[in-house]
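> heads up, no residue letters with this:
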C-alpha cells in the first residue's frame, strides 16, 4: 500500500487503485472483497462433509481480513454442526509452500478432515489430496492440485470492478473510494463444486448463498461469543467498522492468535 501511495503522489494525474489497502489519496482508491461471505458457505459445506467434525485452516497473519475468514467459516460450520471445531496453524507468511504443507499436515494430524487456507499457494489442497481428505480452495479454483480433495472453492473476481473503474476514468467521473464488495456485487463467489458433494448438501448451501447474494443474511448476525467465553454481539448485524477491526476468534476455534 505505501509504495502505491508513494507513486500516486509522484504522478498526481494518474489514477491508482490498491487492493486490500485502507489509505487513499486524491488519485488513489482502495478496494477489497467480503471474503467472509464465501467463507461462511465454505464452513457450512465443511460441516456437512466432515466425518470428524474438525476443520483446519492454514493462515498467514492475524489481520482482520484473515480473522474474519476463520470466524465466518467456523460460524457456518457450526450452523450445521454445533459441535464442530476449527483448528488454525499460523505460518507467518503469505507464500511458503513448504511451510504451508507442514502446517496442513499438522492439522490433519490433529484430526482435521477438511482443510482450507488463507495463503497464496495450493499446498493445503495438495496435502488434502495426498492424505485422502477434503479441501476448500481459496482465491481460485484449485481443483487441478486436488481433483478428488477439493469439494468447492471461494474465488475472487475483480473484472466488473476493473471495468467499471476504467469507465469512470474515461468519463471523468472517477473519485477515490473505499469499495468493499461482496457476493452480490460479483467480487466473491463460492462454487466449483466437486461431484462428491451430495445434492441435499448442495441445495442447502446454495439456498444460503441466495440469501447472502440478496442481502437477506449476514454471516455475522445474531448472538456471537468468542473462544474465551466473552459475548461479542448479543444480536443484530455486525457493522463494517467492527468487522474491519476484528482481533478475536469465535467460539469453536481451538487456536489462539499469535503473539506479536
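All right, it came through fine. Just so it is clear, the model here is predicted, and its values are computed rather than measured.
> can we go C-alpha only for contacts and neighbour counts from here?
Will do.
> hmm, residue 80 is touching residue 46, no?
No. Residue 80 lies out of contact with residue 46 (Cα atoms under 8 Å); the separation is 9.2 Å.
> neighbour count for those two, which is higher?
residue 46 (32 against 16; other Cα atoms under 10 Å).
> next, the more buried one: secondary structure please.
Residue 46 falls in the helix class when you classify it by DSSP: H, G, I helix; E, B strand; the rest coil.
> and here is the other one:
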C-alpha cells in the first residue's frame, strides 16, 4: 500500500512538471451484488433478475461492478453468502427471494454502511429496503384466459410455498377464471420449492392426470410446459419470464418480471448519495409486471377479454380484488365495490370462496 502511494505521488509530480496539470483519477466503481435462489439459467425468476443485472452493466458501463451468487438456499446458507458479499466490498446488495428476509436483516445489522434491498419481503431497516411486484395483477389476466379456454373446467395450479405472495396469485387467478366461467374448478399442488424441474414436472403431471387442461405455476422452471407439451391439449403460462420457446402451445402467454428500471434507479441513488430505505410494490401500470404476447392459440374473443382486464388494471380503473368477495368459509371479506387494502393483501393467508383444500401451515 505504501509503495502504491509513493508511485502515485511520483506520477503526479511528473505530470505537473510536464505542464499537464493535476491528474484525473477515475472514481472507484459502485459494487453491486445479487443473491439468487436459483440458477441464472432457470428460464424464469432468477433468469429475469440476472437479465436485469446485465442491463445494469449496459446502462452504467464501468461506473459499476456487479457480482452474483446463484442457487443460494434460503436460511443459514443465505446469511453466509450475503455476509461474504458484504465483506467483498459491495455497496448495495439485492437479495432476491422471500426466504432471504431474516438473513438480510441480520447481515445488514452488521454492515450499516452497506445498502441492502430484499425482494418480496416486508422487513426494513435504515439500510434495508424492500421491493416486489404485484404479480397478482398478471394472475388476473391469466385467470381470464384459463377460465375461457378450459374445456374440462379443471385448472391446475403449482404453488411453490404457501406464503402470501403465492396465495394472492391463486386467489386472483381463480376469481377471474370464475368470472368468465362459473363452472371452473381449481386444484392446487404444493411443490415446496422455487426451482426443481423434476418436482415441477411431477406436479404438472399429477394435475393433468386429474383432468386439468390448464396449468398455472408459481415455480421457476419450464418443466411444467414440457409436461403439458407431452400430454397435448394442455395450455400453460410463462412464470416470471416469457418462456416463449413453448409458444404458441402450450405456453399461450406469460407474466414477465421487469426488474431493470428499479435496479438502475436504486443504484443511481447509491451513486448520488440519496438512497433511503423504501418499500416499493409496483405492477402492470408502472411496468414492473409485463404480460407476454398472447399467442395465436388463443381465440380472438379470449385475447380481447384478457387485454381489456390488463388495460383496466394498468390504468387504475380496475383492481383485481374488488368486492363482493367472501373468504373460503363464506364469511364476507369485501363488500360490493370495496377494494382490498395493501395491508391485507401483503399478509394474505386465506383462500377466497369457491377454492377447495386447505392452505398448509
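Yep, that arrived. Values in this document were obtained by computation on a predicted structure and should not be read as measured data.
> doesn't residue 132 of the second structure fall inside a strand?
Yes. Judged by three-state DSSP, residue 132 of the second structure forms part of a strand.
> which residue lines up with it in the first structure?
In the first structure, residue 132 of the second structure lines up with residue 32, judged by TM-score structural alignment.
> that match against residue 177, yeah?
No. The criterion here is Cα under 8 Å, and residue 32 of the first structure misses it with residue 177 at 11.1 Å.
> those two - which one has more neighbours?
Higher neighbour count among residue 32 of the first structure and residue 177: residue 32, with 20 against 16, using other Cα under 10 Å.
> residue 150 of the first structure -> the second structure?
Match for residue 150 of the first structure (TM-score structural alignment): residue 251.
> its match and residue 216 of the second structure: what is the separation?
Separation of residue 251 of the second structure from residue 216 of the second structure (Cα to Cα, to the nearest Å) stands at 10 Å.
> the aligned residue in the first structure for residue 223 of the second structure: neighbouring residues, count only.
Using TM-score structural alignment as the criterion, residue 223 of the second structure maps onto residue 123 of the first structure. Per other Cα under 10 Å, the neighbour tally for residue 123 of the first structure reads 27.
> how about the one 4 residues further on?
Using other Cα under 10 Å, residue 127 of the first structure has 24 other residues around it.
> before we move on, the earlier item: go ahead and confirm the match of residue 223 of the second structure touches residue 97.
Yes. Counting by Cα under 8 Å, residue 97 is a contact partner of residue 123 of the first structure at 5.7 Å.
> where along the stretch 251-361 of the second structure do the helices fall?
260-272, 300-315, 342-346 (DSSP state H, counting those that start in this stretch).
> quickly note the distance from the counterpart of residue 268 of the second structure in the first structure to residue 160 of the first structure.
Per TM-score structural alignment, the equivalent position to residue 268 of the second structure in the first structure is residue 167. Counting by Cα to Cα, the gap from residue 167 of the first structure to residue 160 of the first structure is 11 Å.
> ok, now which ones touch residue 213 of the second structure?
Neighbouring residues of residue 213 of the second structure by Cα atoms under 8 Å, 6 or more residues apart in numbering: 150, 151, 152, 153, 154, 155, 156, 233, 234, 235.
> the first structure: which residue goes with that one?
So residue 213 of the second structure corresponds to residue 113, using TM-score structural alignment.
> roughly how far apart are its match and residue 136 of the first structure?
11 Å.
> what's the burial count for residue 31 of the second structure?
By other Cα under 10 Å, neighbour count at residue 31 of the second structure equals 19.
> how close does the match of residue 223 of the second structure get to residue 189 of the first structure?
Taking Cα to Cα as the measure, residue 123 of the first structure and residue 189 of the first structure are separated by 21 Å.
> same question for residue 31 of the first structure.
Distance from residue 31 of the first structure to residue 189 of the first structure, counting by Cα to Cα: 16 Å.
> between those two, who's got more neighbours?
residue 189 (24 against 17).
> what's the counterpart of the more buried one in the second structure?
Counting by TM-score structural alignment, residue 189 of the first structure lines up with residue 290 in the second structure.
> which residue sits closest to that match, ignoring its sequence neighbours?
The shortest distance from residue 290 of the second structure to any non-neighbouring residue, by Cα to Cα, 6 or more residues apart in numbering, is to residue 256 (4.7 Å).
> ok, the one you found touching residue 287?
No. With contacts counted by Cα under 8 Å, residue 256 of the second structure stays clear of residue 287, the gap being 9.7 Å.
> neighbour count winner among those two?
residue 256 (24 against 16).
> strands of the first structure, start to end?
Applying DSSP state E to the first structure gives strands spanning 16-19, 28-33, 54-59, 85-90, 114-118, 134-139, 150-156, 178-181, 188-191, 224-225, 231-233.
> residue 41 of the first structure: which of these is closest?
Proximity to residue 41 of the first structure (Cα to Cα) singles out strand 188-191 among the strands of the first structure, at 7.3 Å.
> average gap between that closest one and the second structure?
Superposed on the second structure, strand 188-191 of the first structure shows a mean distance to its aligned partners of 1.3 Å (mean Cα distance after the TM-score superposition for the first structure).
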